[in-house]
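Visitor: coordinates for the following, if possible.
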Amino acid sequence: MFDATRARRPDLPNAPGVGYKPQHFANILEAPAPVEWLEIHAENYMGQGGRPLAQLRHLSERFPVSVHGVGLSIGGEGALDSEHLARLKTLCDWLSPASFSEHLAWSSHENAFLNDLLPLPYTNATLERVADHIDQVQDVLGRQMLLENPSSYLAFRESTMRETEFLGALAQRTGCGLLLDVNNVFVSATNLQLDARAYIDDFPLECVGEIHLGGHDEDMDDHGAPLLIDSHGREVADPVWALLEYTLARSGPRPLLIEWDTDVPDWPTLAAEAQRGARALAHTP
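Guide: Below is the predicted model:
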């Protein structure tokens, strides 16, 4: 059984990080400031060798690395994929990352894998299933994992708990930490017509091991209401920066990641976003 008091816990600096992209390899080595740590997506580094792993080894000698999973399907109804989990363990064993995280979502059904992170109803039955999956992951990896709040586009009638309540219950039951994606909060609050600041007020901030920021796209639903899409394909919007400042005033400084996964910009543009994050952290009480 996973012992959260003895297993390795996340150990990232309270400073800006960015999602690593191979086209930025030389830039990061030559002039990384203000970036102090990097995140990779686990599924991109589960091979047996080649340039990607060689570059990752080199970077890991200079920077703390966070591994972010997108394929475990923690919220799925079926059992976790044991082969996928074994490959993840192999990656974490040799890389020894400073942090590991996954999403509160599901992305597989039986033998089908879906190219999306899908939402869950927040019920006692879901809580039992997700907690069992988190226990299994932490047992296999021998480390605490962080669980990320999702971006939502709909709500389930059958839910009996608030999302913040559900996440807090998972952390208390399993000993996992939480990854607070502030852009996801803003996206979900807009789409579901909720109060983003009230969500932050209700969030178990004492469990947060990382904070994420990313860009979103604006659209409208069939009724003409605003619809935000968590795209990670542009700069962070000003209202999300404002929500970050509100969050940091309550949480204190945390490791802060800038996510930019599609339409990836040049290094100076990405570094400028990280610099804005550094300023936000510097003004944290």
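Visitor: make it CA atoms for all contacts and neighbour counts henceforth
Guide: Will do.
Visitor: excluding chain neighbours, what is closest to residue 34?
Guide: Closest residue to residue 34 apart from its sequence neighbours, by C-alpha to C-alpha, 6 or more residues apart in numbering: residue 275 at 5.8 Å.
Visitor: the one you found contacts residue 32, correct?
Guide: No - applying C-alpha atoms under 8 Å, one finds residue 275 not in contact with residue 32, separated by 10.8 Å.
Visitor: buried residues in stretch 48-64?
Guide: With burial defined by 16 or more other C-alpha atoms under 10 Å, the residues of stretch 48-64 counted as buried are 53, 56, 59, 60, 63, 64.
Visitor: also stretch 19-39?
Guide: 19-21, 24-25, 28, 32-39.
Visitor: tabulate these in CSV, adding columns for secondary structure and distance to residue 196.
Guide: As requested, the buried residues of stretch 19-39 are arranged in CSV below (DSSP: H, G, I helix; E, B strand; the rest coil; distance: C-alpha to C-alpha, whole Å):
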residue, secondary structure, distance to residue 196
19, strand, 25
20, coil, 28
21, coil, 30
24, helix, 33
25, helix, 36
28, helix, 34
32, coil, 32
33, coil, 31
34, coil, 28
35, coil, 27
36, coil, 29
37, strand, 28
38, strand, 27
39, strand, 26
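Visitor: ok so, going back, can you put the buried residues of stretch 48-64 in TSV and add distance to residue 81 and secondary structure?
Guide: Formatted as TSV, the buried residues of stretch 48-64 follow (distance: C-alpha to C-alpha, whole Å; DSSP: H, G, I helix; E, B strand; the rest coil):
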residue	distance to residue 81	secondary structure
53	23	helix
56	25	helix
59	29	helix
60	27	helix
63	30	coil
64	28	coil
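Visitor: go through these and say which is closest to residue 71.
Guide: Closest to residue 71 out of the buried residues of stretch 48-64 is residue 53 (19.0 Å), distances taken as C-alpha to C-alpha.
Visitor: tell me the spacing between that closest one and residue 25.
Guide: 12 Å (C-alpha to C-alpha, to the nearest Å).
Visitor: try residue 228
Guide: 31 Å.
Visitor: what of residue 268?
Guide: 13 Å.
Visitor: max-length helix in this protein?
Guide: Scanning the chain for the longest helix, with DSSP state H as the assignment, gives helix 124-141.
Visitor: just the buried positions in that helix, please.
Guide: For helix 124-141, by 16+ other C-alpha under 10 Å, it's 126-127, 129-141.
Visitor: one more: stretch 102-120?
Guide: 102, 103, 104, 105, 106, 107, 108, 117, 118, 119, 120.
Visitor: and that stretch, end to end?
Guide: End residues of stretch 102-120 are separated by 15 Å (C-alpha to C-alpha).
Visitor: please give me the structure for this one as well, since I'd like to look at both together:
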Amino acid sequence: MNQFLGVGILYNPSLETYFNLYPDSINYIEIIPDIWFTDNGVGQKDRFTMSPGYASKIHKLGEQWPLVAHHVGFSLGTAGYFDNEYLENVMKLQETYNFAWNSDHLSYSKVHDDEVTEYSTCLSLPLPFDDEVIDMLSSKIKQIKQTIQTPFLMENNVYFVEIKKEQYAEGAFLKKLTEKSGCGILLDLHNVHANATNFKFDRKAFVDSIDLSTVEEMHIAGGNVVGEMYLDSHSGRCNDEVWELLDYVVPKCPNLRGVTFEFHESYFETMGNEGIYEQLEMARSICSKYKEIVCL
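Guide: Next up is the predicted model:
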């Protein structure tokens, strides 16, 4: 059984004042390392560069709270390709900042037409749920885990088009992936809510289809409707369905390490500092019914 760090928040620049006002409301900080460094391209000398100011900021955050890394650049679902240079950079970041755990997404965001030319999809696209994908992902995940020597989690993806005639349902796919690769699951409850809203399935039945002993982190967030689709836009406060799902699933996850609130900085004004505090306290009030928070 893992230690439960508590309730964290995904860093964005709008939080600087909040950190001074409500430092005790945060148990850990999750950062997306990719937004802190410049990627100068595959094969370039000194490919990844970070400004001294950014490096100092991460160190300052790490002096006050445990840090967690949530990557967006592995693109593990890209077939026939693995970015070893990216992994080397992640290893250096891990050695420097001592992240409690690392994670990325069950998706692909890059495509390649040769060993050098790389194209971004500008969106994390979902993968088929079949044995071929499990084999591909497992090989890459094992390499990551062996290199960085920390827990590595995969996040369930949001999607806007269903892939028909899947080999596995998503819950069974995640179970087989964790068994073969040794990864944990980052269960994004808002992604579950978005998919359930758009494709009309039962949220609780979905989470019950997952081996919840493999869930080590959860994400919570808000969203909004555009056209006929509900979007995972991280647009402020969590809605009632997400809170209900959090209360339902936390006691079922014996290895949960933390629950992270995400919002995009452009929505800061919809909540303000007090609204962010309310979201974190709501999450903590739910989690504390079932988990004891470990102070590091």
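Visitor: picking that back up, could I get the buried residues of stretch 102-120 of structure 1 as TSV with distance to residue 220 of structure 1?
Guide: Formatted as TSV, the buried residues of stretch 102-120 of structure 1 follow (distance: C-alpha to C-alpha, whole Å):
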residue	distance to residue 220 of structure 1
102	29
103	26
104	25
105	24
106	25
107	25
108	28
117	21
118	20
119	20
120	23
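Visitor: so which of those residues sit within helices?
Guide: Taking DSSP H, every one of these sits outside helices.
Visitor: return the closest of those residues with respect to residue 232 of structure 1.
Guide: For the buried residues of stretch 102-120 of structure 1, the nearest to residue 232 of structure 1 is residue 117 (13.7 Å; C-alpha to C-alpha).
Visitor: could you find the closest non-adjacent residue to the counterpart of that closest one in structure 2?
Guide: Counting by TM-score structural alignment, residue 117 of structure 1 lines up with residue 124 in structure 2. If you skip the residues right next to it in sequence, residue 124 of structure 2 has residue 109 as its closest partner in space, 4.9 Å away by C-alpha to C-alpha, 6+ apart.
Visitor: ok, that neighbour touching residue 125?
Guide: Yes - counting by C-alpha under 8 Å, residue 109 of structure 2 touches residue 125, with 6.2 Å between them.
Visitor: can you tell me the closest non-neighbouring residue to the alignment partner in structure 2 of residue 138 of structure 1?
Guide: Under the alignment (TM-score structural alignment), residue 138 of structure 1 pairs with residue 145 of structure 2. Sequence neighbours aside, residue 152 is the residue nearest to residue 145 of structure 2 in space, at 6.4 Å (criterion: C-alpha to C-alpha, 6+ apart).
Visitor: count of residues packed around the one you found?
Guide: Neighbours of residue 152 of structure 2 under the rule other C-alpha atoms under 10 Å: 24.
Visitor: could you pull out the strands for structure 1?
Guide: 16-19, 37-41, 65-68, 99-103, 106-109, 112-118, 146-148, 177-181, 208-214, 217-220, 226-229, 256-259 (DSSP state E).
Visitor: average distance between the shortest one and structure 2?
Guide: Overlaying structure 2 shows strand 146-148 of structure 1 at a mean distance of 0.6 Å from the equivalent residues (mean C-alpha distance after the TM-score superposition for structure 1).
Visitor: got the contact list for that strand?
Guide: Residues outside strand 146-148 of structure 1 that contact it (C-alpha atoms under 8 Å, 6 or more residues apart in numbering): 99-104, 176-181, 208-209.
Visitor: make it 6 Å
Guide: 101, 102, 103, 104, 176, 177, 178, 179, 180 (C-alpha atoms under 6 Å, 6 or more residues apart in numbering).
Visitor: residues near the fifth one, how many?
Guide: It stands for residue 176 of structure 1. 27.
Visitor: mind listing what the counterpart of it in structure 2 touches?
Guide: Using TM-score structural alignment, the equivalent of residue 176 of structure 1 in structure 2 is residue 183. By C-alpha under 6 Å, 6+ apart, residue 183 of structure 2 lies in contact with 152, 153.
Visitor: if I line the two up, what does residue 44 of structure 1 land on in structure 2?
Guide: Taking TM-score structural alignment, residue 44 of structure 1 has residue 35 as its aligned residue in structure 2.
Visitor: same check, this time on residue 160 of structure 1
Guide: Aligned partner of residue 160 of structure 1 by TM-score structural alignment: residue 167.
Visitor: need the contact list for that match.
Guide: residue 130.
Visitor: make it 10 Å
Guide: 128, 129, 130, 131, 173 (C-alpha atoms under 10 Å, 6 or more residues apart in numbering).
Visitor: starting at the chain centroid, how far to stretch 251-266 of structure 1?
Guide: Between the centre of stretch 251-266 of structure 1 and the centre of its chain there are 10 Å (C-alpha atoms, centre = their mean, to the nearest Å).
Visitor: actually stretch 162-172 of structure 1, sorry about that
Guide: 16 Å.
Visitor: ok, back up a step: overlap of the contact sets of residue 275 and residue 32 of structure 1?
Guide: residue 17.
Visitor: which neighbours do residue 268 and residue 25 of structure 1 share?
Guide: Joint contacts of residue 268 of structure 1 and residue 25 (C-alpha under 10 Å, 6+ apart) are residue 32.
Visitor: tell me the contacts of the match of residue 44 of structure 1?
Guide: 12, 50, 54, 71, 72.
Visitor: center of structure 1, which residue is that?
Guide: residue 148 (4.8 Å; C-alpha atoms, centre = their mean).
Visitor: counterpart of residue 215 of structure 1 in structure 2?
Guide: Checking TM-score structural alignment: residue 215 of structure 1 goes with residue 222.
Visitor: so what's the residue count around the residue nearest to that match when sequence neighbours are not counted?
Guide: Excluding the flanking residues, the one nearest residue 222 of structure 2 by C-alpha to C-alpha, 6+ apart is residue 238, at 4.3 Å. Residue crowding around residue 238 of structure 2 was assessed by other C-alpha under 10 Å; the count is 20.
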